[in-house]
Structures are given as C-alpha cells and as structure tokens.
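A.B. asks: 3D model of this:
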Amino acid sequence: MLDNLIPAHGNVVLLDYPNNPNVGDSLIWLGEIAYLKSRYINIQYVCDSKNYNAQQLRKVLDADTIILVHGGGNFGTLWPEEQAFREKVLLDFASTPCIQLPQSIYFDDDEALNRAAKIIDAHSDYTILTRDKASYELVQKSFKSKVFMCPDMAFFMKPQTMSKESTYDCFVLARNDHERSHDWAVILPFKIHGISYQVRDWLNTNAIEKVIYKIEKHSLIFRRVFDKNNLVLMWLWNQLAKFRRNRGAALMQCGKIVITDRLHAHILCLLLDIPHIVIDNANKKISGFYQAWTKSYTKVRFVKDTDSALNEITKLKNII
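C.D. replies: A predicted model of the protein is given here:
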C-alpha cells in the first residue's frame, strides 16, 4: 500500500515527531524512519508540533515533495493539541500532496468532526491511512479524502531480540491516562494469587533520555541558524526514540507473560515473541487493531475484563 503512495527515491517531509516519553509513539517513529530508509526516500524536513515552521517548510518543498504526518492514535478529539496541529498543516499546505500515516481515529464531538471535515475536504490531495475498520469507515462517511487500511508503522521495525531473563511470572503494563477504559490494573492485584507480578506504565524517562532532551533544549539557538530543517535534530530524535524503544523492550521482558491495555505494548510483545494478554482501551483502539491485523497470532489473547485475563494466564503458561 505505502509503496504505491510514496515513490522510491522521492522527497518527503515528516511532521509531528512525538516529543514525549510514551514508548509507543517512538516505536511508530522508528518504523516510519525504517520504511523511508528502505525505499531510499529523502527526508527534507522534520518537526514536532512545537517547532513547526510553515515558512521554512515552503522553502524546501519542490513539485514532487509529499508531506507525511506521523501516525498513531491522536486523530480526533482524544488529543486536541495534535489534532489542531494536523488541521493547521492542512490549512497551510492545502495544495501539497499530504499523507496521514496510519492512525486510529476517534471523534466524540460533532462540532470537532465537522470542523475537521471542512478542512480536510478543502485539501486538494489528502490521503488518510487507518489502522482499523472503524476508523476507515468513519473517514469514508465523514471526509472526501482518499482512505486506505494500513498496519501500524511500528511493524516496519525489525523483530526485536530478548536480552534478559524475566523477573516476574506476569508483568502488567497499564495505561494511566484518559484512554484507559477502567481501573482494571487497580483491581487485578487483588485477584492475582500464586504468581509473582509487577504493575507499571512506560512513561517514566531514564537518565539518558533526560540528557538528550537537555541537549535539544540548549542547542536551540545553534539549530535556528545551522539546522533550519531540523535534520541534525532528527538524528538526535532518532537516538532518543531508540532509547525509549529499549526502555519499553526491557519492561516487556520483565514478565514471562505480559498483560496490557497499550496498543504498542501489544505490538512490541509481537516483535519480541512474548506471550501476552490485551485488554481494550477507552476508544476500542486495541480491539479494532487486533481484529484487523493480529488476531491470528497464537501467543496473544484478547479479553474484556480482569477475570478473563487471569484465566488466560494459565493457558498461556502452558505454551511458554
């Protein structure tokens, strides 16, 4: 699918680097970079939502440049700042080919949906890639843009290698934000008996990540003069994303079995070949992705509640 949309050896700009500690966003970014490198595609400009500069971007665009916007799960009303940035780009470059890399899309407000539709429909060449059927159908119903189904970009990373022995029988990676569906991770410890476990999220940065962030912050004046297209910064961001990926991989390997309600913990477990159990998040992002792409994998179980998760632990232990 992507090969038909993005010509090999072509020129692109890649917008909306995920400058946050969430491991999942970094996995997507690394997959995007890996894909573009595999096709020998030239990245002319990158930015996050804070250092976006439309005037500078116009200077690098040529007749064949395609604007790519980072994928994920922030298209819609769940993450309004990211949606506002996306809409600004579409307004600023309404006649430049633009591809939204694979997203899960969710709107719970008609006014916001109508505003997005007005902006999207005014764009001359906008393509949206979706990670699940519900998002695909929403785009078909609400927007005039082209739309295709596509797996998450994190799958363009190579399979990961296990680097340490598991400390616990079960590792629980649970969301601690407004995308969690309920307090299942709070309830779970009261129901787990006879196995060792740990409950965490993956938003805490380590020392190396903090150092890289400080380098980025304190090099701002230098970069404004000598790195206007953020290509040196992209190298730094890529290193930061790799450290975040490694932090996430280390967490996944803490348990012989993983339970999670984070989509990219699910994907990382697939890449590491770790048996795991997934519980849906608030906007059904995981279930939609699971049904579209990963339900045939034999070492994953999709469940709706903690009791079902506990039942599946025993079954998965038998195939380890």
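A.B. asks: For the rest of this, base every contact and every neighbour count on C-alpha atoms.
C.D. replies: Noted.
A.B. asks: Any figure for the gap between residue 305 and residue 290?
C.D. replies: Computed as CA to CA, to the nearest Å, the residue 305 to residue 290 distance reads 16 Å.
A.B. asks: residue boundaries of the strands in this protein?
C.D. replies: Ranges of strands in the chain, per DSSP state E, are 11-15, 42-47, 66-69, 72-76, 98-106, 126-130, 146-149, 168-173, 197-200, 255-260, 276-279, 300-303.
A.B. asks: Now render those strands as JSON lines, adding distance to residue 239 and mean neighbour count.
C.D. replies: Below are the strands of the chain laid out as JSON lines (distance: least, CA to CA, whole Å; neighbours: other CA atoms under 10 Å):
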{"stretch": "strand 11-15", "distance to residue 239": "17", "mean neighbour count": "22"}
{"stretch": "strand 42-47", "distance to residue 239": "15", "mean neighbour count": "20"}
{"stretch": "strand 66-69", "distance to residue 239": "20", "mean neighbour count": "23"}
{"stretch": "strand 72-76", "distance to residue 239": "20", "mean neighbour count": "22"}
{"stretch": "strand 98-106", "distance to residue 239": "21", "mean neighbour count": "23"}
{"stretch": "strand 126-130", "distance to residue 239": "26", "mean neighbour count": "23"}
{"stretch": "strand 146-149", "distance to residue 239": "29", "mean neighbour count": "16"}
{"stretch": "strand 168-173", "distance to residue 239": "24", "mean neighbour count": "22"}
{"stretch": "strand 197-200", "distance to residue 239": "24", "mean neighbour count": "16"}
{"stretch": "strand 255-260", "distance to residue 239": "26", "mean neighbour count": "25"}
{"stretch": "strand 276-279", "distance to residue 239": "28", "mean neighbour count": "26"}
{"stretch": "strand 300-303", "distance to residue 239": "30", "mean neighbour count": "21"}
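A.B. asks: Reformat those strands into JSON lines and put distance to residue 218 next to each item.
C.D. replies: Below are the strands of the chain laid out as JSON lines (distance: least, CA to CA, whole Å):
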{"stretch": "strand 11-15", "distance to residue 218": "22"}
{"stretch": "strand 42-47", "distance to residue 218": "17"}
{"stretch": "strand 66-69", "distance to residue 218": "26"}
{"stretch": "strand 72-76", "distance to residue 218": "28"}
{"stretch": "strand 98-106", "distance to residue 218": "31"}
{"stretch": "strand 126-130", "distance to residue 218": "36"}
{"stretch": "strand 146-149", "distance to residue 218": "40"}
{"stretch": "strand 168-173", "distance to residue 218": "33"}
{"stretch": "strand 197-200", "distance to residue 218": "31"}
{"stretch": "strand 255-260", "distance to residue 218": "36"}
{"stretch": "strand 276-279", "distance to residue 218": "40"}
{"stretch": "strand 300-303", "distance to residue 218": "44"}
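A.B. asks: run this one through as well so I can compare:
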Amino acid sequence: MTKTYSMDSLKEKLAELSDVIPTHSSVVYLDYPLYGNVGDLLIMKGTEAFFNAYGIHVRERWNAENFIPGRKMPKDAIFVCQGGGNFGDLYPHFQQFRERVIEHYPNNRIVILPQSIYYENEENIKRTKDILTAHPDLHLFTREKASFQFAKRHFQGMKNIRMMPDMAHQLWPLEPAEKPSEPVLRFIRTDKEANESLQEAGEPDTYDWPVMLSDSDKRGIKRLQTLNALNKKAGNLLPIAHYWKRYSDRLVNKSVRFFSRYESVVTSRLHGHILSCLLQKENVVIDNSYGKNANYYNTWMKDIPNTKLIQENGAKTEEPPVLV
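C.D. replies: Okay, here's the model as predicted:
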C-alpha cells in the first residue's frame, strides 16, 4: 500500500536524519548556495533549522567556491553536503566538488542531504559509482523514488542509500507575510530545466527567481560572490557564511512576501510548489524537462490538499533517464 503524507508528516520524516547526524554531533556544512536561486536558499534555511532543532553544532560552513579539499578536520566531524537537484552531470561543478570531498576524507562520515539525480552520460555514472563505493561511511539520501531506484541500480556496492523529502520541509509551517491581493501567480522556470511543451514563459505576468529579485538584490549577491573569491585568496579570514546568512534571510523573506500576495500559484519550479505548500496555498505544479517535479510530487505531495500536477501524457517517472 502506498503511504500518504501530510505537511506535518514530511517534517517529521526528516527526524530520521538523526540516525546518521546524531543530536549534539559536530558537523561541517558544505556547499551552501551562494547565489540567487531562492529554491536552494529554502533548502539551506531548512537545513539550518534542522541543525537548530536537533542541537547539532556546525563547526564550519563552506560554499563550493571557498572550501579547499585536504584541509585538516577532526575524525569525529561529520561532513554534511547541501541537498537539492544537482546530483549528476547536469550541474558538473557541484557534483565534482562533492566527489573531491568524498575522495579527500575517507576517515570522516559524509552525509549527502536529499538530492534528485540526473545523468546524461553513462561514463559519468561509472565515475561517480567508483568514488561513492570506495568510501566506507558515506550516506546518500535521495529526494524521491525515481532517484532512489536509480541510485540502488547504478551505485551497486553502496550500502547507505535512503529516501527523504526535501530539507525545505523543516520550515513547516510558514506564516504568510500579508493577505492575498492578487489572484494567480505564474512562476515559471526559464533555465535548462524548462519544459517548453508544458509551460508558457516570457509572458508579462510570468515570474521566476531571477525576475523576482531586483537589480539591487543581484548586485548584493554579486558583491558577496566577489568578496568570497577575494577572501579565499587571502586565506578565508572573513566570515562569509555569516554575511550570507543575513543577506539570504532577506532574499527568502522577500520571496515569502511575494508569494503571500497571491491566492494561488501555477509553477514549474519545484520550490515554487514547496513554498506554496509551506504557505498553505492552492497550487499547480508543472513538470520540468526530465521529470523531477513529477517524481517528487508522486513520491510525497500528491495527497497534500489543494495541489495538482501537470505532466506529459504517458510520461514515465520511475527512474531519471540516462541519455547516452
């Protein structure tokens, strides 16, 4: 029998992460997003909320640009890698960063928070498998059934593969910042994951994360990214993670206010859908280019009230495709 989930139970499900990140343990949080994709910022905020809820001490925070693998770490420090949808070869920069960390720290536990998996090249899958299976204490959490099945099939020899909802669910519930004053928000992605056959982008009333953020917001992000690069050259003397926490809080709060203005949401962004649910808004989620949204919806969200999925007729969502 297929299990049904509520927003309460999805947050409670995340408590199972304490099996591998025990309460009061000490962690190094890696790959936090230093850019303007608010969906990834929601994941980061949910991760930090999880750390706080379970008394986990974060000894260091590093983004993918300023961490130097090989840096000395105590053996009892648990490396915790940011979750999201960039596991595979669609976003190679982040995947290569994770793989370097895994190779450099065979004596530390490494936990990869819930990720969706997508590969276009069979050789890249083999490379990842060799790196993952060589580590004796690596724990991979997949974000939906399709990615879980993919990992079990392609990463044979890796024992610690489990399934967990997105870390943004730790933020449940979010209070709307204001009463709705507009009917429907169309929040449609415009990047490489856009599903052109299902969505209509570019209309005057269509938004995406880059459109929602102001030029001032983008300049602030760029300044912090530049400071981060200079800081690395100087030996990482400045607390970039602290600066970014304050600035990213502002970006997330702005997004909550923006979504709060609308009665309902139509979106092809997974975190447009999740944020709508966190705010208890009626919403329709459109599948992305390779089935990520549909896979997530069918795994966790299909019984959440006032939600609906639009996907290709006959689309298969059992396992992320590999294009070779």
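A.B. asks: Between residue 305 and residue 290 of structure 1, which is the more surrounded one?
C.D. replies: Applying other CA atoms under 10 Å to residue 305 of structure 1 and residue 290 shows that residue 290 carries more neighbours, namely 23 against 14.
A.B. asks: what do we get in structure 2 for the more buried one?
C.D. replies: In structure 2, the residue equivalent to residue 290 of structure 1 is residue 297, according to TM-score structural alignment.
A.B. asks: Ok, residue 112 of structure 1 next?
C.D. replies: Using TM-score structural alignment, the equivalent of residue 112 of structure 1 in structure 2 is residue 124.
A.B. asks: Is its match in contact with residue 89, as I believe?
C.D. replies: Yes. Counting by CA atoms under 8 Å, residue 89 is a contact partner of residue 124 of structure 2 at 7.0 Å.
A.B. asks: quick one, which of these two is more surrounded?
C.D. replies: Each of residue 124 of structure 2 and residue 89 has its neighbours counted (other CA under 10 Å); residue 89 has more, 19 against 13.
A.B. asks: Do you have the helices of the stretch 151-300 of structure 1 handy? List them.
C.D. replies: Counting by DSSP state H, counting those that start in this stretch, the stretch 151-300 of structure 1 has these helices, from start to end: 184-187, 207-218, 220-226, 231-252, 263-272, 285-289.
A.B. asks: Leaving out chain neighbours, which residue sits closest to the residue nearest to the spatial centre of structure 2?
C.D. replies: The residue lying closest to the centre of structure 2 (CA atoms, centre = their mean) is residue 84, at 2.2 Å. The shortest distance from residue 84 of structure 2 to any non-neighbouring residue, by CA to CA, 6 or more residues apart in numbering, is to residue 115 (4.8 Å).
A.B. asks: Apart from its chain neighbours, what residue comes closest to residue 316 of structure 1?
C.D. replies: Leaving aside its sequence neighbours, residue 316 of structure 1 sits nearest to residue 275 (CA to CA, 6+ apart; 6.6 Å).
A.B. asks: What's the local residue count around the counterpart of the one you found in structure 2?
C.D. replies: Matched by TM-score structural alignment, residue 275 of structure 1 corresponds to residue 282 in structure 2. Residues near residue 282 of structure 2, counting by other CA under 10 Å, number 19.
A.B. asks: Hmm, residue 282 of structure 2 is touching residue 306, no?
C.D. replies: Yes. Counting by CA under 8 Å, residue 306 is a contact partner of residue 282 of structure 2 at 4.8 Å.
A.B. asks: if we can go back for a sec, relative to residue 221 of structure 2, how far out is the match of residue 290 of structure 1?
C.D. replies: As judged by CA to CA, residue 297 of structure 2 and residue 221 of structure 2 stand 31 Å apart.
A.B. asks: What's the match for residue 42 of structure 2 in structure 1?
C.D. replies: Aligning on TM-score structural alignment places residue 42 of structure 2 opposite residue 27 in structure 1.
A.B. asks: Equivalent analysis for residue 92 of structure 2, please.
C.D. replies: Match for residue 92 of structure 2 (TM-score structural alignment): residue 80.
A.B. asks: which residue packs closest to its match, ignoring adjacent ones?
C.D. replies: Nearest to residue 80 of structure 1 is residue 74, by CA to CA, 6+ apart, at 7.9 Å.
A.B. asks: returning to what we had before: could you pull up the contacting residues of the residue nearest to residue 316 of structure 1?
C.D. replies: By CA atoms under 8 Å, 6 or more residues apart in numbering, the contact set of residue 275 of structure 1 is 256, 257, 258, 269, 299, 300, 316, 320.
A.B. asks: switch the cut-off to 6 Å
C.D. replies: Going by CA atoms under 6 Å, 6 or more residues apart in numbering, residue 275 of structure 1 touches 257, 299, 300.
A.B. asks: Surely the first one and residue 167 touch.
C.D. replies: No. Taking CA atoms under 6 Å as the contact criterion, residue 257 of structure 1 and residue 167 are not neighbours in contact, 10.6 Å apart.
A.B. asks: picking that back up, based on its surroundings, how many neighbours for the match of residue 42 of structure 2?
C.D. replies: Residue 27 of structure 1 has 28 nearby residues by other CA under 10 Å.
A.B. asks: which one is it nearest to, not counting chain neighbours?
C.D. replies: residue 154 (5.2 Å).
A.B. asks: Kindly provide the distance from the counterpart of that neighbour in structure 2 to residue 74 of structure 2.
C.D. replies: Matched across to structure 2, residue 154 of structure 1 falls on residue 168, judged by TM-score structural alignment. Noted for residue 168 of structure 2: a distance of 29 Å to residue 74 of structure 2, by CA to CA.
A.B. asks: just residue 138 of structure 2 next, same as before
C.D. replies: 16 Å.
A.B. asks: Perfect, I'm done here.
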